[in-house]
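Engineer: the sequence and its predicted three-dimensional model are supplied below.
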Amino acid sequence: MSEPKAGLLRELHHGKLLVLPNAWDEQSAELVVHKGFPVVATSSAAVAAALGHEDGERAPWREMFAAVARIARVVPVPVTVDAEAGYGLEPDQLVAELLSAGAVGCNLEDTDHQAGGLVPAAAQADRLAGVRAAADAAGVPLVINARIDTFLPASGLSGSERADEAIRRGRLYRAAGADCVYPIGVSSAADLGKVVAGVGGPVNGNTGPELDLGTLASLGVARVSFGPRFYRAGLAAMRGSLDELRIAAGMEEPGAGR
C-alpha cells in the first residue's frame, strides 16, 4: 500500500492548496480523516509533548516512530511525518523506519540541533539526496518536504538575507530530490511570494495575520501545515475549563496561602 499512497501524496502537491491540520495521536488523526482531509501530517512538537518530551529531537526517536505507527494503523489515508532533522539516522535507516511505521512522506529540517544554527546547505542537500536514493532503492516514492529554517531566530539571519538564503537552499534541496520545501516561520506575504517564485517548485507555507488560506493559494503555495496549533488549542481550552471549575468549586488560586 505504500507506493499508491506515496503517489497520491505527491499528486496532491500539484493542484488546489493541500491543507494539513497536524495530528499527534490516533484520535486526532482519525478526526482529521473524519472531517474529510485527504492526508494526515504529524507535528513533532505535539507528538513529543504528548509523550512527555520537549521538541527539538529531545524525544527518543523510537518513541516518535512508534507514535507514527499507531497513527498509520488507524487511518486509510497517506501519513507524512515531521521527522525533525532525522534524529541522526543514516538515510537508509531513516527511510526504513519511516516505511516500517507506515509513513509515505516526511519533513526534514536544516536546523543543526547539536551545534546550533543551520546545517551547511551543501551538506543538507547531500543528506536529502541520500534519503531520496534510499527511498528509490526501497521502491517507494517517499515525499520529502525539506524544511528551511532561515526565517527562525536561531538561524542568525535577518532582513532580506532570510528570503535570499531560503531561495538558494530551496533550489539546492529540490535539485537533491526534495518534492517540496518549507520556509517555516515566514510571516510576510511579500517574503513568501518571493520564495515561491524563486524556488520554482512546490512550497509549504503556514498561516498568519498576512497569510490566510486564500492568500497562500494566490501566492502559489502548494501546501499549508499548522504544527502543534491544534494540540495547544486543546490544552488552552482545558485550562480555561479548569479555571471555571475551580471557581465553581470555591477553590483558592494555586499557591494561595503558602
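Structural biologist: Structure received.

Engineer: C-alpha only now, for contacts and for neighbours.
Structural biologist: Noted.

Engineer: next, residue 76: secondary structure please.
Structural biologist: Of the three states, residue 76 takes coil under DSSP: H, G, I helix; E, B strand; the rest coil.

Engineer: can you give me the distance of it to residue 32?
Structural biologist: Here residue 76 is placed at a distance of 11 Å from residue 32 (Cα to Cα, to the nearest Å).

Engineer: in terms of neighbours, single out the busier of these two.
Structural biologist: residue 32 (20 against 15; other Cα atoms under 10 Å).

Engineer: helix or strand for that one, which one?
Structural biologist: helix 26-34 (DSSP states H and E).

Engineer: right, and the helix or strand after that helix?
Structural biologist: Criterion used, DSSP H and E; the element after helix 26-34 is strand 40-41.

Engineer: quick check: buried residues in the helix or strand that comes right after that next one?
Structural biologist: For strand 40-41, the following helix or strand on the C-terminal side (DSSP H and E) is helix 44-50. Residues of helix 44-50 classed as buried: 44-49 (neighbour count, 16 or more other Cα atoms under 10 Å).

Engineer: in addition, the following structure is provided for comparison:
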Amino acid sequence: MKNDELFHRLHSDGLLLLANCWDGGSARVAASAGAVALATSSAAVAWAHGYADGSHLPVELLLQTARGIGRVCGLPLTVDIEDGYGDDPVAVGALVRQLVEAGVVGVNIEDGNGSVELLCEKIAAARAAARAVDVHLYLNVRTDVYLRGLAPAGDRVAETLRRAALYRQAGASGLFVPGLAAEDEIAAVAQGAGLPLNVMALPSLPAPARLRELGVRRLSAGSAIGEATWSQVRRSVDEFLATGKVSPGALGYGAINALMVA
C-alpha cells in the first residue's frame, strides 16, 4: 500500500498518535519508539533552525527538513506548513507540490486569525497540486477557534463546526482543533464535523482510550516534545556552565549513535 493511502487509513479507526519531530534525528527516535507515522511541528522545526515559530522559517529550510526526514525514514510523513507561508493560494499549491514530490503525504494548514475564505482557496489549491501528481494528500486543516479564542466560550463548538463545513467542502481530509479539551465539546465536534478529528495533547485532555471513545481519530504532541527537548538543553548548558559537568541522560552516546546508523 502506498504511504498516502496508508496515512488515510490510519485515520479511519482507532486513535493515531503523532509524536511530532523536527529533523532526521528526531524522526529516527520516533520511529525507533514504535511510531507508525511521522509529523513535524512547525515550532520545533523553526527552533531547530534558529527561527521563531509563526511562518518565519524560510521555505527552503522547510523543504530541506522534509527531505532530510524522508532520507532516514520511510514512514508516512505529514508536514506542518502553518498558514502556507503566504497569502497567495497559487504559491501555497506550488509549495505543497514540492513537498509531495519530496515524499510528503500530508500537510497541516491553519486559519489562525486569517480569513476563512482565503484558507478555503489555499485548501483547494493544495488539493489540486497533490492531485496533479497523483497523490492522495491528507489535508489536515487546523482551526484556531479554541486556541486563539476566536469565538465566545459558549459559541466555540458552533463556530468550529461552521468552519469545518467550509473546509470540508474546499477539500479538507481532517480537522485539527488545538485547545479543544472538554469531553462534551470533543464529542460534539467529532460527531458534527464530518471529518476525522485531531486534537492536541494538553494536561487537561482525557486519556487516549477515552478520546477514541469520544470519536477522536488523531492525537498530536504539537510542540510539546520540542519544548521538553529545548528545556533539557537549557538545563544541561546551565549545569555545565555552573559546574563544568553534565548529568548523563537516559540514552548515552552509543545508544544514540546506534539510532542514527543508516
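Structural biologist: Received the coordinates, thanks. Computed from a predicted structure; not experimentally measured.

Engineer: if we only consider the buried residues of helix 44-50 of the first structure, which is nearest to residue 89 of the first structure?
Structural biologist: Ranked by distance to residue 89 of the first structure (Cα to Cα), the buried residues of helix 44-50 of the first structure are led by residue 44 at 16.2 Å.

Engineer: could I get the contacting residues of the closest one?
Structural biologist: By Cα atoms under 8 Å, 6 or more residues apart in numbering, the contact set of residue 44 of the first structure is 24, 55, 64, 81-84, 227-228.

Engineer: counterpart of it in the second structure?
Structural biologist: Applying TM-score structural alignment, one finds that residue 44 of the first structure aligns to residue 42 in the second structure.

Engineer: how near is that match to residue 161 of the second structure?
Structural biologist: From residue 42 of the second structure to residue 161 of the second structure the distance is 25 Å (Cα to Cα).

Engineer: number of nearby residues for residue 93 of the first structure?
Structural biologist: Counted with other Cα under 10 Å, residue 93 of the first structure comes out at 14.

Engineer: which non-adjacent residue is nearest the aligned residue in the first structure for residue 104 of the second structure?
Structural biologist: Alignment note: residue 104 of the second structure maps to residue 103 in the first structure; criterion TM-score structural alignment. The shortest distance from residue 103 of the first structure to any non-neighbouring residue, by Cα to Cα, 6 or more residues apart in numbering, is to residue 79 (5.0 Å).

Engineer: my guess is the one you found contacts residue 107. True?
Structural biologist: No - at 11.3 Å, residue 79 of the first structure does not count as touching residue 107 under the criterion of Cα atoms under 8 Å.

Engineer: the two: who's more crowded?
Structural biologist: residue 79 (28 against 24).

Engineer: for residue 45 of the second structure, see how far away the counterpart of that one in the second structure is.
Structural biologist: Under the alignment by TM-score structural alignment, residue 79 of the first structure pairs with residue 77 in the second structure. Residue 77 of the second structure sits 14 Å away from residue 45 of the second structure, going by Cα to Cα.

Engineer: repeat that for residue 27 of the second structure.
Structural biologist: Separation of residue 27 of the second structure from residue 45 of the second structure (Cα to Cα): 12 Å.

Engineer: list residues touching both of the two?
Structural biologist: Shared contacts of residue 27 of the second structure and residue 45 (Cα under 8 Å, 6+ apart): residue 21.

Engineer: list the contacts for the corresponding residue of the second structure for residue 32 of the first structure?
Structural biologist: Following TM-score structural alignment, the counterpart assigned to residue 32 of the first structure within the second structure is residue 30. By Cα under 8 Å, 6+ apart, residue 30 of the second structure lies in contact with 19, 21, 38.

Engineer: please list all residues in contact with the first one.
Structural biologist: Meaning residue 19 of the second structure. So residue 19 of the second structure contacts 30, 35, 38-39, 220-222, 225 (Cα under 8 Å, 6+ apart).

Engineer: same deal with the second one?
Structural biologist: Contact partners of residue 21 of the second structure, counting by Cα under 8 Å, 6+ apart, are 27, 30, 38-41, 44-45, 225-226.

Engineer: go with 7 Å
Structural biologist: The contact partners of residue 21 of the second structure, by Cα atoms under 7 Å, 6 or more residues apart in numbering, come to 27, 39-41.

Engineer: mind listing the strands for the stretch 1-150 of the first structure?
Structural biologist: Here the stretch 1-150 of the first structure has its strands, by DSSP state E, counting those that start in this stretch, at 18-20, 40-41, 79-82, 105-109, 143-148.

Engineer: can I get the ones you listed in CSV including distance to residue 193 of the first structure?
Structural biologist: Converted to CSV, these look like this (distance: least, Cα to Cα, whole Å):
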stretch, distance to residue 193 of the first structure
strand 18-20, 17
strand 40-41, 24
strand 79-82, 24
strand 105-109, 21
strand 143-148, 15
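
Engineer: pick the most buried one from those strands.
Structural biologist: Compared across the strands of the stretch 1-150 of the first structure, strand 40-41 shows the largest average neighbour count, a mean of 28 (mean count of other Cα atoms under 10 Å).

Engineer: give me the mean deviation of it from the second structure.
Structural biologist: Strand 40-41 of the first structure, aligned to the second structure and superposed, deviates on average by 0.6 Å (mean Cα distance after the TM-score superposition for the first structure).

Engineer: one more: stretch 240-248 of the first structure?
Structural biologist: Per aligned residue, stretch 240-248 of the first structure averages 3.9 Å (mean Cα distance after the TM-score superposition for the first structure).

Engineer: also stretch 125-133 of the first structure?
Structural biologist: Counting by mean Cα distance after the TM-score superposition for the first structure, stretch 125-133 of the first structure comes out at 1.9 Å.

Engineer: neighbours around residue 99 of the second structure, how many?
Structural biologist: 23.

Engineer: so it sits right up against residue 62, yeah?
Structural biologist: No - here residue 99 of the second structure does not reach residue 62: they are 8.9 Å apart, not a contact under Cα atoms under 7 Å.

Engineer: okay, now residue 88 of the first structure: neighbour count?
Structural biologist: For residue 88 of the first structure, using other Cα under 10 Å, the count is 12.

Engineer: distance check, it against residue 97 of the first structure.
Structural biologist: Counting by Cα to Cα - residue 88 of the first structure and residue 97 of the first structure are separated by 13 Å.

Engineer: just residue 126 of the first structure next, same as before
Structural biologist: With the distance defined as Cα to Cα, residue 126 of the first structure ends up 20 Å from residue 97 of the first structure.
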